[in-house]
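**Q** Structure here, sequence nowhere to be found:
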C-alpha cells in the first residue's frame, strides 16, 4: 500500500471515530434534558401557581401499570381543584405523560375537601375515582369553550363515601345564564363514552332550603327536560347506586333511565338503599324498550315486602335476573305467585333467598308452584325446595318449604272458614239490615256536619249566569294580591291587560283605597263596586290575612253573582294548604292558570264580555260614598 493510500485510510478511521463520539455526546445531552424535564414535572406536581401548594404532600404517578395512574391524597387544609389540575395537565402532560391515557384517583383524609365542576373532562383521562371527600362547586357548571372542546375518553366514573354540596343560588345562576347548555347536559347527565358509573355511600348536602321561586324554576327545568330527545348511552354497561338514602337512589335511577337509551347496559345495582318499593322507572315498557341487553337488577339488602312489581314486556327476549335477597318478603300471595310464574317463563329468575318467609295458608299457589319445579320446569328455582320458612302458628319453628303440607296444615283453617260462611248464610239478612241502619246514621251525621257547604253548593248551582242589571259597577275588576307579588301585578298583569283592553278600569290597593279609611271597609267596598275580583293566588297570598279577607268577601259575592270571583293561579300550589272555602271554590269553579297558553285571551275575553253586559255608572253604594271626599270621582 502506498503512502497516499495509507493516509486516506487513517483519515477515514479518524472521521468515523469523531462521528461516534459526537453521537454519544448527543445521546448524553438528550438523557440529561429528559431527566431535567422529569424533575421539573415532579416539582410541578407538588407545587402549582405562584408557589402555592397544589395537592398536599404527594401526588404519586405509577408507570408500572397501563394506563398510567395518578393518585392524589388531599388532607384537611389542602385546596384541590379540578380546574387547577386541568391547567397543570395542559402545561405538563405532553412532557410528562406524552399522548397516552391516564387514570386519576383522589382520596381525602381528615375532612379534606375538593372542588369539582361539571362536566368532568380531562384530556386523556379514562377513569376518575373520588373517595371520602367533601365536594364543592359540583353544580357550578363550567361551560367554557376550553372545557367543551375537550374530547372526553372517560370510561369509568366512581364516587365512594362522598358528600356533594348543592347550592340553589348557584344553580339558579346557571339556569338564567346557560339554560340551553344546562338542559342539554342534564338530559344526558353522564358522558356517552362512559362504561361504568358507580355512586356508593354518598349523599348530597343542601346549603339552605330552596325558595318558592327556585322550586318553580326546578319544575320548569323538569318539564323542559321531558321535551328533549333521549340521550344514547351506547357504551354504558354497569350502573351502581348503592348504600344511599332511599329517596336519593330512587330519584337518581329514575332521572337516568327516563332520559336515556342504553344499548349495552347489562347490570343495574341498587343494593342496600333501604328501598321500601321498587323505583318507578324499573319493570315498565319504557325500561324494556330502552335497555336491550339488561341481564341483572340487584335489589338486595333493601326493605321490599312483596314482588307485585314484577312485569315482563312481551317483546323482551333477554334473560333477566332480579336479586331480592335479604329483603323483608314474608308471604308470596297467589297474585304474586302468578306474576312470578309469568315473569319466569323465558328463563328469567327472581332470587328471594334469605328472606323471612312464613308458611301460611294464604299462599296455596306458591306451594303448588314449588311442587312443579324440576330439572325441566322452572329449574332456576330449585333452590326454593331447600329454603326454610317460619311456621304460621309458632314463628320460632323453622321448617322446609317443600315439606309443608297445605292439605294437612290448612285443613283446620278451611274448616273455620266454612263455619264462618255458614253463619253468614244463616244471618245474612240481619247483617244487611244492620249495615243499612249504620249507613243511614253515618249519612245523617254527614248531612248535619256539612249542611252549610251543601247550601253553598245549592246556591252555586241555582244562581243566575249574569250580573244583576240593577247593581251597576264602577270598576271592571278589583285585583286582590299579596304585596310580595305586586311587581308581577304592575309589570305583567296590568301592563298586558291595558294593551289588550285599553280602557279597562282596574281597582288597585295603591290607587283606589281611601286614605284614612278602615282597610276592611276599603276591601268590602272595592269588591262590591267591581264586576270581577281577580284573585292572584300564590304561596304569598295564602300567608296573608288581608288576602284571606278579600277572598271571603269576593266568595260571598260569587254566591250572589256566579261569575264575580276569578282566580288566577300564577304558581303550582298544594291545595291541602288552602283554607277550606278557597279549596271548595277551586273544586267547584273554573280557574285560570298562568302557564296556560291561552291565559291572556281567556282573561281579556271574560272581562270584555262583562263590560258589554253593563254600562259605566256612578256608585250607588252608600257606605262606599260616605268614605269619599265630596269632590272625589268614584268612576275613574
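**A** Looks like it arrived, so ask away. Being a predicted model, the structure only gives us computed values, none of them experimental.
**Q** rest of the way, CA atoms for contacts and neighbours
**A** Will do.
**Q** Could you check how far the residue nearest the centre of the chain is from residue 165?
**A** When the chain is reduced to its mean C-alpha position, the closest residue under C-alpha atoms, centre = their mean turns out to be residue 251, at 4.8 Å. Going from residue 251 to residue 165 by C-alpha to C-alpha, to the nearest Å gives 17 Å.
**Q** Quick check: nearest residue in space to residue 523, chain neighbours excluded?
**A** Leaving aside its sequence neighbours, residue 523 sits nearest to residue 550 (C-alpha to C-alpha, 6 or more residues apart in numbering; 6.1 Å).
**Q** Next, work out how far apart that neighbour and residue 537 are.
**A** 12 Å.
**Q** Where does residue 304 sit: helix, strand or coil?
**A** Here residue 304 takes the coil state, with states given by DSSP: H, G, I helix; E, B strand; the rest coil.
**Q** Name the helix or strand for the closest residue to it other than its chain neighbours, please.
**A** Nearest residue to residue 304, sequence neighbours excluded (C-alpha to C-alpha, 6+ apart): residue 276, at 4.7 Å. Using DSSP states H and E, residue 276 maps to neither a helix nor a strand.
**Q** Could you look up the SS state of residue 40?
**A** The local conformation at residue 40, judged by three-state DSSP, is helix.
**Q** Show the contacting residues for residue 199.
**A** Remark: with contacts taken as C-alpha atoms under 8 Å, 6 or more residues apart in numbering, residue 199 is in contact with 158, 159, 160, 240, 241, 242.
**Q** Could you check how far the last one is from residue 6?
**A** Summarising the geometry, the distance separating residue 242 from residue 6, computed by C-alpha to C-alpha, is 85 Å.
**Q** Neighbour count: these two, which is higher?
**A** The neighbour comparison of residue 242 against residue 6 (other C-alpha atoms under 10 Å) goes to residue 242, with 24 against 10.
**Q** hang on, the earlier thing: from the contacts of residue 199, which is closest to residue 507?
**A** Nearest to residue 507 among these is residue 241, at 56.2 Å by C-alpha to C-alpha.
**Q** Might you report the residue contacts of that closest one?
**A** 198, 199, 200, 249, 253, 269, 270, 271.
**Q** could I get these as JSON lines with secondary structure and distance to residue 42?
**A** As requested, these are exported to JSON lines (DSSP: H, G, I helix; E, B strand; the rest coil; distance: C-alpha to C-alpha, whole Å):
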{"residue": "198", "secondary structure": "strand", "distance to residue 42": "31"}
{"residue": "199", "secondary structure": "strand", "distance to residue 42": "32"}
{"residue": "200", "secondary structure": "strand", "distance to residue 42": "33"}
{"residue": "249", "secondary structure": "helix", "distance to residue 42": "41"}
{"residue": "253", "secondary structure": "helix", "distance to residue 42": "41"}
{"residue": "269", "secondary structure": "strand", "distance to residue 42": "39"}
{"residue": "270", "secondary structure": "coil", "distance to residue 42": "41"}
{"residue": "271", "secondary structure": "coil", "distance to residue 42": "41"}
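**Q** Check it against this one:
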C-alpha cells in the first residue's frame, strides 16, 4: 500500500471514529447504557433486566427501543433496591413491549400521560407489578380529575393483555394539605368519587378479549366498589382465573355472586384470606358450558354455608368450594 493510500485510509478511519463518537453522543448514547442490560436472541427479541439503585426512566428506555433498527418482542424486568424509584406513566406502552415486570419500586409520573395521545399500539401481554407504591401528588391528582376527559386508550390501558397481576401495591401521597386524619380521608374519598363518576359515565367499553388471568391481591384499600368499577364498562369473555385474595373483603360483591355475567369462562375464583362470613353464588341455569367453577374460600370467617350448598355440585355449572381454615359449624 502506497504512502498516499495509507494517509487516505488513516484519514477515513479517523473520520469514522469521529462520526461514531458523535452518533453515540447525539443519538445512540442510550444504546450503550441499556444494551448492556439486555440480551438479544437470534429472532431479535430483547430480554432486559435492571436493578435500580436510585432512579430509572422508562421514557429513555422507550426512546432507545425506537432507535433500534430491528427489534421483535421485548421483555422488561425491573427490581428496585431500597430507595429505588421508577418514572413510568400509565399505560406503559413502548415499541413491541410484550412483558413488563416491576418489583419493589416507587412508581412516579403515573398519571403524566393522561392527556397524551399515544403513538404506540397495544402490545403488552403480561403485566406484573408487585410490592410497589404509586406516588401521587394530591394537587396534581385533583387537577387531573377535574379536567379529565376519559379516553379509551388511556382508561382501558392495554387491551392486549393475557395475564395481569397487581400484588401488594399501595399509594404514596405527596404534597398533601396538613389536615386531621379524618378530614384528609374525606378529601381523598371525594377525589376518588369524582374519578369514579367520570369513569362510570365513559361512552365506551374496554374489551379484554385475550385476558385469561387477572389478579389484584393483598390490597386492603381495594374499596367496596371495586368489582362494580371493574365490570361496568369492561368485557372479559375469556377470563379463566380471578384472584382477589388477601383483600380484607367482608362481603361478597354482587358481581361475583353472578360471576357468569361478566366472566362466562371463569373456572377458578380465589377469595382466600379475606373477612367473608357468608357466601352465595347464583345458579346461571342452562348456561351451556361443561367446565365447572372452583372457588377458594380458605381462611375466611365463614360459620355456615348457604342452605342450597348441597346443590352446588349438581348445577348447570357445578361449583366446588374449598372451605378449609374457616370456623364452620
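**A** Received, thanks. Every value quoted in this text rests on a predicted model; they were computed, and no experiment measured them.
**Q** Got a TM-score for the pair?
**A** The TM-score (TM-score structural alignment, normalised by the length of the second structure) is 0.78; 299 aligned residues with a C-alpha RMSD of 3.3 Å.
**Q** Strands of the stretch 201-350 of the first structure, start to end?
**A** Remark: strands assigned in the stretch 201-350 of the first structure by DSSP state E, counting those that start in this stretch are 203-206, 231-232, 238-242, 260-261, 267-269, 296-298, 321-323, 349-351.
**Q** quick one, which of those strands is nearest to residue 533 of the first structure?
**A** Nearest of the strands of the stretch 201-350 of the first structure (C-alpha to C-alpha): strand 203-206, 40.2 Å.
**Q** What residues in the second structure pair up with that closest one?
**A** Using TM-score structural alignment, strand 203-206 of the first structure lines up with residues 170-173 of the second structure.
**Q** do the same with stretch 423-441 of the first structure
**A** Under TM-score structural alignment, there is no match for stretch 423-441 of the first structure anywhere in the second structure.
**Q** how far does that stretch sit from the chain's center?
**A** Taking C-alpha atoms, centre = their mean, to the nearest Å, one finds the center of stretch 423-441 of the first structure at 49 Å from the center of the full chain.
**Q** Name the residues of that stretch that come out as buried.
**A** For stretch 423-441 of the first structure, a neighbour-count test (16 or more other C-alpha atoms under 10 Å) marks nothing as buried.
**Q** Likewise for stretch 525-544 of the first structure?
**A** Across stretch 525-544 of the first structure, burial judged by 16+ other C-alpha under 10 Å covers 525-539, 541-542.
**Q** all strands for the stretch 401-550 of the first structure, in order.
**A** Taking DSSP E, counting those that start in this stretch as the criterion, the stretch 401-550 of the first structure carries its strands at 475-480, 506-507, 530-537.
**Q** can you list those strands in a markdown table and add distance to residue 296 of the first structure?
**A** A markdown table is the format used below for the strands of the stretch 401-550 of the first structure (distance: least, C-alpha to C-alpha, whole Å):
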| stretch | distance to residue 296 of the first structure |
| --- | --- |
| strand 475-480 | 57 |
| strand 506-507 | 64 |
| strand 530-537 | 48 |
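**Q** so which of those strands comes closest to residue 357 of the first structure?
**A** strand 530-537 (52.0 Å).
**Q** which residues in the second structure does the closest one match up with?
**A** Counting by TM-score structural alignment, strand 530-537 of the first structure pairs with no residue of the second structure.
**Q** Kindly calculate the angle that that strand makes with strand 475-480.
**A** On the basis of axes from the mean of the first three to the mean of the last three C-alpha atoms, to 10 degrees, strand 530-537 of the first structure is oriented at 30 degrees to strand 475-480.
**Q** Checking the counterpart of residue 52 of the second structure in the first structure next. Helix, strand or coil?
**A** Residue pairing (TM-score structural alignment): residue 52 of the second structure is matched to residue 74 of the first structure. Going by three-state DSSP, the secondary structure assigned to residue 74 of the first structure is strand.
**Q** ok, residue 74 of the first structure - contacts?
**A** Counted by C-alpha under 8 Å, 6+ apart, residue 74 of the first structure has contacts 55, 56, 80, 106, 107, 108, 109, 112, 113, 114.
**Q** Please repeat the previous calculation with a cut-off of 10 Å.
**A** Residues near residue 74 of the first structure by C-alpha atoms under 10 Å, 6 or more residues apart in numbering: 54-59, 80, 106-114, 132-133.
**Q** Leaving out the residues flanking it, which one is nearest to residue 244 of the first structure?
**A** Leaving aside its sequence neighbours, residue 244 of the first structure sits nearest to residue 273 (C-alpha to C-alpha, 6+ apart; 5.0 Å).
**Q** So what does that neighbour match up with in the second structure?
**A** In the second structure, the residue matched to residue 273 of the first structure (TM-score structural alignment) is residue 247.
**Q** ok, its match touching residue 220?
**A** Yes. Under the criterion of C-alpha atoms under 10 Å, residue 247 of the second structure makes contact with residue 220 at 4.6 Å.
**Q** Find residues that contact each of those two.
**A** Residues touching both residue 247 of the second structure and residue 220 (C-alpha under 10 Å, 6+ apart) are 168, 274.
**Q** would you list every one of the strands in the stretch 1-150 of the second structure?
**A** Listed in chain order, the strands of the stretch 1-150 of the second structure (DSSP E, counting those that start in this stretch) span residues 38-40, 46-52, 55-57, 74-80, 85-87, 97-103, 106-108, 126-130, 133-137.
**Q** against the second structure, where does the helix or strand where residue 584 of the first structure lies fall?
**A** If you go by DSSP H and E, residue 584 of the first structure is part of helix 580-588. Under TM-score structural alignment, helix 580-588 of the first structure corresponds to no residues of the second structure.
**Q** Give me the buried stretch members for stretch 293-301 of the second structure, please.
**A** 293, 294, 295, 296, 297, 298, 299, 300, 301.
**Q** List the residues that contact the match of residue 273 of the first structure.
**A** Contacts of residue 247 of the second structure (C-alpha under 10 Å, 6+ apart): 168, 216-223, 271-275.
**Q** How about residue 64 of the second structure?
**A** 27, 28, 29, 30, 31, 32, 33, 34, 35, 58, 94, 95.
**Q** Find me the equivalent region of stretch 612-623 of the first structure in the second structure.
**A** Going by TM-score structural alignment, stretch 612-623 of the first structure sits over no part of the second structure.
**Q** Give me the number of neighbouring residues for the equivalent of residue 119 of the second structure over in the first structure.
**A** Counting by TM-score structural alignment, residue 119 of the second structure corresponds to residue 149 in the first structure. Per other C-alpha under 10 Å, the neighbour tally for residue 149 of the first structure reads 11.
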